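>>> Sequence first, predicted coordinates after that:
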Amino acid sequence: MLHTSRRRLRAVLLAAVSATLVAASLPSPEPLGIGDRLFPQLGNPGYDVLAYDIAFTYRGINSEPLDAVTKIDALATRQLQRVNLDFAHGTVRTVEVNGLPAEFATGGEDLVVEPSFAVAAGTRMRITVTHTSDPRGSQDAGGWVRTGDGLVMANQADAAHRVFPCNDHPADKAYFTFRVTAPAPYTAVANGRRVARVLTGETGVWAYRTSHPMATELAQVAIGRSAVIKRRGPHGLPVRDVVPAADRTRLEPWLRKTPGHLAWMEEKVGRYPFETYGVLIADARTGFELETQTLSLFERSLFTGNALPEWYVDSVMVHELAHHWFGNSVSPRTWSDLWLNEGHATWYQALYAEEKANQSLERRMRLAYQLSDGWRTAGGPPAAPRPPVPGKKISIFRPVVYDGSALVLYALRQTIGKDAFELLERTWVALHADGTASTQDFTQLASRIAGRDLGQFFQDWLYAKRTPPMPGHPGWRSHAPTRHAAPAAPRASSGRR
């Protein structure tokens, strides 16, 4: 027995010395990234996140950092001497890997963690980071958004790591659990279903869990003096809307539209893909609406102002709902595949407006065609967009990925026919549900369903500098703008701005 203990002690000491020698030979901490064409340093190689468990403590002041603990369960896909996480806007206090203290440092927008022992390929690891989550700073950068009564999240495209340490790329989807502690007057909501609520004196603790994997950009935690309104959607789907408590009655005419929106989308592409849905209305000026998973984020002013007609606001609600099939359930493999998200959401927004409000889809597509060459000149073709403007990462959300990409779907329907197109749509969201998919996946599926090679069609429509002729409309023309004129977009909501 004593002899065995000495052997074990010797093995531990040798491992510690070996780890020290390896650490001494490692380069300085640096951001890695997975090489996304638009965001090269986003995401991290060497592991696959399986689940996040994130706890926030909010003290009732939305300009002060929240205390937070992020736990990440992951599978190492190769031996890791270091583990890079994306994290850029908070203070890290401690890090543990598999229950042991780990060294850590920052490099660019990465948190670089050095475990006590290397993590072997094919093994599970749990990383626990104790940190702050800071809502201060430019709200244009994304992450936390301060509202009139608290906070919401807006993480698209690459801002989740301004809120919590993560592998911040949609290619690595995972399950999420959120735990929020807040003063009793506040209500906390998050993605998925509520699994616990404990009210103790002047403090409330809320817990939510997703039933489906989710990309980090779609994470949502909202804290405010909110009303949560529950109703049922198609086939008994739980629908919960979250609004400023003072606006509950005023907003009800809009909220009660959601079950009808759900039924309409299910008729088009099949059953809603998640465990719950709802509308989150925030008292904040963001300039965008956002399809956070199971709980779409909207500006309060969209519903309380008089600048937009009812049919248009109605169609914006459908745009964000459509994303739950296109972008949320089927997430982009890379950010160059963004056209699949926004093109489809814009398509169903426009189709809904045609069917429910007599707003001609063909007229909208003709206007988009006229502007399409200008959009391609300014932002690149739909599936090969130009990188974001330095310092303005959300500039990838250009007109070419909205109406410019819906135009591709219109041309596709003109080419393969309505029946084949609708079968393609249903098959796409069923085949890739809860996963990620690429432009190539979509074009190959379209060719199989059409029964012919559509390679040249997609090469022209997705990658060419000029817009190809529109099938069935030989008289349509597209004109690039003059040198100093910016191409305008048809009036349309985006999923981001």
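All right, it came through fine.

>>> From now on I want contacts and neighbour counts done on CA atoms only, so please keep to that.
Fine.

>>> And for stretch 369-382, what's in contact with it?
With contact meaning C-alpha atoms under 8 Å, 6 or more residues apart in numbering, stretch 369-382 is reached by 339, 385-386, 396, 398-401, 404-405, 407, 461-467, 476-481, 486-489.

>>> Where helices are concerned, which of these count?
339, 404, 405, 407, 461, 462, 463 (DSSP state H).

>>> ok, of the residues you listed, which one's closest to residue 90?
residue 339 (31.9 Å; C-alpha to C-alpha).

>>> Stretch 101-112: how far from the chain's middle?
Chain-centre distance of stretch 101-112: 24 Å, with C-alpha atoms, centre = their mean, to the nearest Å.

>>> what's the span of it, first residue to last?
14 Å (C-alpha to C-alpha, to the nearest Å).

>>> sorry, back to before: most surrounded residue in the ones in helices among the contacts of stretch 369-382?
residue 404 (31 neighbours; other C-alpha atoms under 10 Å).

>>> Let me see the contact set for that residue.
343, 368, 369, 372, 375, 382.

>>> if we can go back for a sec, buried subset of the contacts of stretch 369-382?
Buried members of the contacts of stretch 369-382, counted by 16 or more other C-alpha atoms under 10 Å: 339, 385-386, 396, 398-401, 404-405, 407, 461-467, 477-478, 480-481, 487, 489.

>>> Presented hereafter is structure B, for comparison with structure A:
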Amino acid sequence: MLLTPRTLRMGTALVAAAASTALIAASAPQPAVPLGVGDRLFPHLGNPGYDVASYDIAFTYRGDNKKPLDAVTKIDAMTTSRLERVNLDFSHGAVRSVEVNGHPASFASSDEDLVVTPEHALPAGAPMEITVRHTSNPAPGKEEGGWVQTKDGLAMANQADAGHRVFPCNDHPSDKALFTFRITAPKDLTVVANGVPIGKTREGATTSWAYRTLHPMATELAQVSIGRSDVLHREGPHGLPVRDVVPAKDRKVLEPWLEKTPAQLAWMEGKVGRYPFENYGLVIAQAQTGFELETQTLSLFEKEVFTEPAYPAWYVDSIMVHEMAHQWFGDSVSPRTWSDVWLNEGHATWYEALYAQEKGHQPMERRLREAYKASDSWRAAGGPPAAPKAPKPGQKISIFRPVVYDGSALVLYALRQEIGAPAFERLERAWVRVHRDGTATTADYVKLASLVSGRDLHDFFQAWLYGEKTPPMPGHPDWKSTPVQKAATAAKAAGAAKG
């Protein structure tokens, strides 16, 4: 995710006043309780006791993006412990029925969990197929994210914890799975989703579209675009299919930007190695979200990014590379916990800044020196890079603070200064190769960095990733961080002057 300047001006724009639709639930013998996998930032996110292998999700969209979609979600999983109940993450929709291994199951809601009770307890190590018939409500609710209402349809923005506002799931990046999407929509609309197309049939006034991923994906990275769109095709490095989903009326004005994608992909491959997925492209939405998002193989962008004349070309190009870099850092290699988010955003910001330097003549060192000045203030406000403070109540995406963007890119710059550019570049390539299609932690990065550099870097990372204060920058003893109190006073004075 990359927050755009408008977000900083307007604040979080996704919190809406409407109340979420309650789950319609059958009674359970005992009160249902929400569970979680122990994530420090999102205690009730994810669910213990099973591992999801795949999702098969069907939506029926009738042309009104304010009304709930009919949906069926099938989950194939393996139990990892004995389960008398199965918790799924799901909210903002009505559940009509649930089956477990082909038999009806009772269900109840608790907070944002759907708690399912099968006829018989499930033993550990057993296959488990859950089928949930439900609705998926695109109307805004009290929580952030999920469906994005565009001028001509819908798109998805599920980061960080909003996948379960769209479909029942194990909504945590530690449990990646394969996805199949089946969407029925009016025949004059175009539907595109993550993965490759596997079917398209027309029946009367509707068309049904099907897509399947070839690589596992975290729930937060799911993408379905429905609208009056054109799909533009081109070829990337090594014949990689590149497809962009754009408002049909805007294809000419957007084409000069989109035609840059193959060269940007080649540039990224030159830095970190082969692109990790089956295809790539952009979904350009007619909506104002305040952010851009690295949904897997189909990065989500606001149209305004490409049409706002105040944005210089180098800036737009670097934003495109930011979301592209996430396909390696965050999508292919996903964070094991949300405290590891600096690995996503720090790396995407690093390659964004490096691209701006090499292609847009914007010195990276100048940007990072300014980041160093603000770093202590960022740490005070948001926590250190690898131990971010919890999100603000009702504002889940508030974990995406400056410290996880430029503050974390600063850590990578310090590491390159410490171990040298050749070792740093070997580390980056090894990281995305070793952990491809998986999840990884900060400890994994520290271990691999120590191995590649031939040095024990634990103390270095302990200071840079967990310290209250920013350590001295290797090779730049003249760099100084503005004292927190002085920075706060200056910001307050600047605010008063503007007011």
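Sure, I can see it. Just so it is clear, the model here is predicted, and its values are computed rather than measured.

>>> just to revisit the earlier point, can you tell me which of the contacts of residue 404 of the first structure is nearest residue 210 of the first structure?
residue 343 (26.1 Å).

>>> got a list of what the counterpart of that closest one in the second structure touches?
Matched across to the second structure, residue 343 of the first structure falls on residue 346, judged by TM-score structural alignment. For residue 346 of the second structure, the contact set (C-alpha under 8 Å, 6+ apart) comprises 404, 405, 406, 407, 408, 409, 410, 411, 412.

>>> Residue 7 of the second structure belongs to a helix?
Yes. Counting by DSSP: H, G, I helix; E, B strand; the rest coil, residue 7 of the second structure is located in a helix.

>>> Skipping its backbone neighbours, what lies nearest it in space?
residue 290 (4.6 Å; C-alpha to C-alpha, 6 or more residues apart in numbering).

>>> counterpart of the one you found in the first structure?
Residue 290 of the second structure maps onto residue 287 in the first structure, by TM-score structural alignment.

>>> Then residue 396 of the second structure?
So, by TM-score structural alignment, residue 396 of the second structure is matched to residue 393.

>>> Near that match, how many other residues are there?
19.

>>> Run through the neighbouring helices and strands of the longest helix along the first structure.
Counting by DSSP H, the longest helix found in the first structure is helix 2-25. Packing contacts for helix 2-25 of the first structure, counted by 3 or more C-alpha pairs under 8 Å, 6 or more residues apart in numbering; DSSP states H and E, involve no helix or strand.

>>> follow-up on the earlier one: with distance to residue 213 of the first structure added, can I get the ones in helices among the contacts of stretch 369-382 of the first structure in a markdown table?
Putting these into a markdown table (distance: C-alpha to C-alpha, whole Å) gives the following:
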| residue | distance to residue 213 of the first structure |
| --- | --- |
| 339 | 21 |
| 404 | 29 |
| 405 | 26 |
| 407 | 30 |
| 461 | 31 |
| 462 | 29 |
| 463 | 31 |
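
>>> Mind picking the two most distant members of those?
407 and 463, at 13.4 Å, using C-alpha to C-alpha across those.

>>> Please enumerate the strands of the stretch 51-200 of the second structure.
69-79, 86-89, 95-100, 103-104, 106-110, 113-117, 127-136, 146-149, 154-157, 178-186, 190-193, 196-203 (DSSP state E, counting those that start in this stretch).

>>> average offset between the second one and the first structure?
Superposing on the first structure and averaging over aligned pairs (mean C-alpha distance after the TM-score superposition for the first structure), strand 86-89 of the second structure comes out at 0.1 Å.

>>> and that strand, what does it pack onto?
By 3+ C-alpha pairs under 8 Å, 6+ apart, strand 86-89 of the second structure packs against strand 113-117.

>>> report the angle between the axes of the strand it packs on and strand 127-136?
Strand 113-117 of the second structure runs at 130 degrees relative to strand 127-136, counting by axes from the mean of the first three to the mean of the last three C-alpha atoms, to 10 degrees.
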